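Trainee: Model the following, please.
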Amino acid sequence: MYNIREWRHVFKLDPNKAISDEQLESVCESGTDSILVGGTDGVTLDNTLNLLARIRRFSVPCVLEISNLESITPGFDFFFVPTVLNSTNPKWMTDLHREAVKSYGEFINWDEMLVEGYCMLNPDSKAFQATDSKLIDNEDVLAYAMIAEKMFHLPIFYIEYSGMYGDPALVRQVYQKLENTLLFYGGGIENSAQAKEMAERADVIVVGNLIYENTEAALQTVNAVKTTQKLEKRKAFN
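Mentor: Just a heads-up that it's a prediction; the model follows:
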């Protein structure tokens, strides 16, 4: 069984986006810790199964981030279940989760399922709008991080800027707050320098859009993250 607490770098692939066999091979053989499969729209059972079959030619761990009930399928190493903490719609907090458990509860291997507490922070992104998220300030983000860890005991807290590079100072503040919950960061990473900057401040860096925009630059983020040490916890902020 893979240990996600040892992960530092993850590539996110969208079943609704085209990727060549050559690109996919380079991504899967890059040394990344995992491939996360998921997207905001157009994710179906057919395109999810197709991408899963192509990834399974390689030894890299493969995770399904569940975005709708129709695309759920066995065959992944883990299933990540988002709950959007700053959504105004209960559908994205617990309603979809209830429906999933009603339909599949007796078949779920709970050891393979991990809940991600999301904060959506880019109001211009499709993900922010699709999940009916509300714009929040930094203090709210820190509060949600504490709720995720201390109240809900979630394994993952995910800061998602989805297409926009985020605030390194905020990411660092959140990282300093969390003790056991892992901090995932995703959004707007375009080069190794940005990957390194966020890798100092988060447990896991997720690189997605860059794969489709500049595959070579995306590949370079793996080594940048793997050679970056995280900042020590509980240090005074600069």
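Trainee: contacts, neighbours, all on C-alpha from now
Mentor: OK.
Trainee: got a list of what the closest residue to Glu149 other than its chain neighbours touches?
Mentor: Spatially, and ignoring its direct neighbours in sequence, Glu149 is nearest to Thr181 (5.7 Å; CA to CA, 6 or more residues apart in numbering). With contact taken as CA atoms under 8 Å, 6 or more residues apart in numbering, Thr181 is in contact with Ala148, Glu149, His153, Leu154, Pro155, Ile156, Phe157.
Trainee: Hmm, the fourth one is touching Val115, no?
Mentor: Spelled out, it's Leu154. Yes: contact status for Leu154 versus Val115: in contact at 6.2 Å, counting by CA atoms under 8 Å.
Trainee: Tabulate the contacts of Thr181 (JSON lines), appending distance to Leu96, secondary structure and neighbour count.
Mentor: Listed next are those as JSON lines, based on distance: CA to CA, whole Å; DSSP: H, G, I helix; E, B strand; the rest coil; neighbours: other CA atoms under 10 Å:
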{"residue": "Ala148", "distance to Leu96": "18", "secondary structure": "helix", "neighbour count": "23"}
{"residue": "Glu149", "distance to Leu96": "21", "secondary structure": "helix", "neighbour count": "20"}
{"residue": "His153", "distance to Leu96": "20", "secondary structure": "coil", "neighbour count": "15"}
{"residue": "Leu154", "distance to Leu96": "17", "secondary structure": "coil", "neighbour count": "18"}
{"residue": "Pro155", "distance to Leu96": "19", "secondary structure": "coil", "neighbour count": "17"}
{"residue": "Ile156", "distance to Leu96": "19", "secondary structure": "strand", "neighbour count": "24"}
{"residue": "Phe157", "distance to Leu96": "19", "secondary structure": "strand", "neighbour count": "29"}
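Trainee: Max pairwise distance over the residues you listed: which two?
Mentor: The widest separation within those, taken as CA to CA, falls between His153 and Phe157 and amounts to 10.0 Å.
Trainee: give me the number of residues near the residue nearest to Ser125 when sequence neighbours are not counted?
Mentor: On the basis of CA to CA, 6+ apart, the spatially nearest residue to Ser125 that is not a chain neighbour turns out to be Ser162, at 6.1 Å. By the other CA atoms under 10 Å criterion, the neighbourhood of Ser162 contains 23 residues.
Trainee: here's the other one to compare against:
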Amino acid sequence: MIKQWRHVFKLDPDREITDEALDRVCMSGTDAIMVGGSSGVTYDNTVDLMSRVRRYELPCVLEVSDLEAVVPGFDGYLIPMVLNTADSQWLIGQHQRAIEQYGYLIPWDELIAEGYIVLNADSTVARMTGADTHLSTEAVVAYAQTAERLMGLSVVYLEYSGTFGDMELVAQTRRKLELSHLIYGGGIDGAEKAAQAAQAADTVVVGNIVYSDLAKALETVQAVKASV
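Mentor: The predicted structure follows:
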């Protein structure tokens, strides 16, 4: 499923979006909607957003950040495993506890584990997970190859969360991956950066700009598709 996606809009359940804006996002030609956020995500606001997106015929997946906000009915569930954290709860600890408590309810065939590499020190997710964001290109590549070759993860996610990343680093990471699919997210504020990211990564995730400049957000869809 995810390997066919080139452009994805990420919507945060904790942020407001009008019905008109959501309609334009879902009818934009994007390949999928990802629902998720670093804070303020609850069961209720996740259910509300999912039910609104479900009116449209496009894939909708949940990036799980809080067990209390896991909602049935999504097409898939992305499970981040933060590779560059010194706190093992963000790599495996919370995952183990979730399976211990809810393993009998988990739709295993709908789960996609992501090897998450957090690269913006000022982001909420970096502070929350204690991620070591000051990494060389070689270190990032090594994390990505660890995810691919040792952990067998089909997806690696380079998360710059709010700032535009180093596209050469992204491109070099992609070139070193043979099996895993590389997703990029962070700081895409228009068509130009979207096109740059699309040339460096397999899938581009566009998020914050949806809430600050919808017109520019919509322009990123064709920019990504044209760069293929």
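Trainee: Any idea what the TM-score is?
Mentor: Counting by TM-score structural alignment, normalised by the length of structure 2, the TM-score of this superposition works out to 0.98. Behind it: 227 aligned residues with a CA RMSD of 0.8 Å.
Trainee: contacting residues around Glu219 of structure 2?
Mentor: Taking CA under 8 Å, 6+ apart as the definition of contact, the neighbours of Glu219 of structure 2 are Gly190, Ala191.
Trainee: Any idea how far whichever strand or helix holds it is from the middle of the chain?
Mentor: According to DSSP states H and E, Glu219 of structure 2 maps onto helix 214-226. Centroid separation between helix 214-226 of structure 2 and its chain, computed with CA atoms, centre = their mean, to the nearest Å, is 17 Å.
Trainee: which parts of it are buried?
Mentor: Going by neighbour count (16 or more other CA atoms under 10 Å), the buried part of helix 214-226 of structure 2 is Leu214, Ala217, Leu218, Glu219, Thr220, Val221, Gln222, Ala223, Val224, Lys225.
Trainee: once aligned to structure 1, how far is that helix on average?
Mentor: Taken against structure 1, helix 214-226 of structure 2 registers an average deviation of 0.7 Å after superposition, with mean CA distance after the TM-score superposition for structure 1.
Trainee: For the helix or strand containing Met198 of structure 1, give me the average deviation versus structure 2.
Mentor: When secondary structure is defined using DSSP H and E, the element that contains Met198 of structure 1 is helix 192-199. Superposed on structure 2, helix 192-199 of structure 1 shows a mean distance to its aligned partners of 0.6 Å (mean CA distance after the TM-score superposition for structure 1).
Trainee: just checking, next helix/strand downstream of that helix?
Mentor: Elements were assigned by DSSP H and E; along the chain past helix 192-199 of structure 1, the next helix or strand is strand 204-207.
Trainee: Tell me the helix or strand right after that following strand.
Mentor: helix 209-213.
Trainee: Residues touching that following helix, excluding its own?
Mentor: Under the contact criterion CA under 8 Å, 6+ apart, helix 209-213 of structure 1 has outside partners Ile19, Gly163, Gly188, Ile189, Glu190, Ala217, Ala218, Leu219.
Trainee: Let me know the closest of those to Glu99 of structure 1.
Mentor: Using CA to CA as the measure, the one of these that approaches Glu99 of structure 1 most closely is Gly163, at 29.5 Å.
Trainee: Counterpart of Ser38 of structure 2 over in structure 1?
Mentor: Taking TM-score structural alignment as the criterion, the aligned counterpart of Ser38 of structure 2 in structure 1 is Thr40.
Trainee: I'd say that match and Asn68 touch.
Mentor: No: contact criterion CA under 8 Å: Thr40 of structure 1 and Asn68 do not qualify, at 9.2 Å.
Trainee: still on that earlier bit, with the buried residues of helix 214-226 of structure 2 in mind, which one is nearest to Glu138 of structure 2?
Mentor: The shortest gap between Glu138 of structure 2 and any of these belongs to Val224, at 26.6 Å (CA to CA).
Trainee: Tell me how many other residues crowd the residue mapped onto Ile66 of structure 1 from structure 2.
Mentor: With TM-score structural alignment as the criterion, the equivalent of Ile66 of structure 1 in structure 2 is Val64. The local packing count at Val64 of structure 2 equals 19, with neighbours defined by other CA under 10 Å.
Trainee: just the one 5 residues further on next, same as before
Mentor: Here the number of neighbours of Ala69 of structure 2 (other CA under 10 Å) works out to 19.
Trainee: Count the residues that sit near the nearest residue to it once chain neighbours are set aside.
Mentor: Using CA to CA, 6+ apart and skipping the chain neighbours, the partner closest in space to Ala69 of structure 2 is Tyr43 (3.9 Å). Applying other CA under 10 Å, we find 14 other residues in the vicinity of Tyr43 of structure 2.
Trainee: what do you get for Gly105 of structure 1?
Mentor: Residues lying near Gly105 of structure 1 (other CA under 10 Å) number 12.
Trainee: Show me what it aligns to in structure 2.
Mentor: With the correspondence set by TM-score structural alignment, Gly105 of structure 1 lines up against Gly103 in structure 2.
Trainee: ok, now Arg5 of structure 1?
Mentor: With TM-score structural alignment as the criterion, the equivalent of Arg5 of structure 1 in structure 2 is Lys3.
Trainee: Contacts only, for its match.
Mentor: His181, Asp202, Thr203.
Trainee: Closest to Met34 of structure 2 out of those?
Mentor: Checking the contacts of Lys3 of structure 2 against Met34 of structure 2 by CA to CA gives Thr203 as the nearest, at 12.1 Å.
Trainee: how close does that closest one sit to Leu91 of structure 2?
Mentor: Thr203 of structure 2 sits at a distance of 23 Å from Leu91 of structure 2 (criterion: CA to CA, to the nearest Å).
Trainee: which of the two has more neighbours?
Mentor: Set side by side, Thr203 of structure 2 and Leu91 show unequal neighbour counts under other CA under 10 Å, the larger going to Thr203 at 24 against 19.
Trainee: what's the spacing between the more buried one and His181 of structure 2?
Mentor: Applying CA to CA, the value for Thr203 of structure 2 to His181 of structure 2 is 8 Å.
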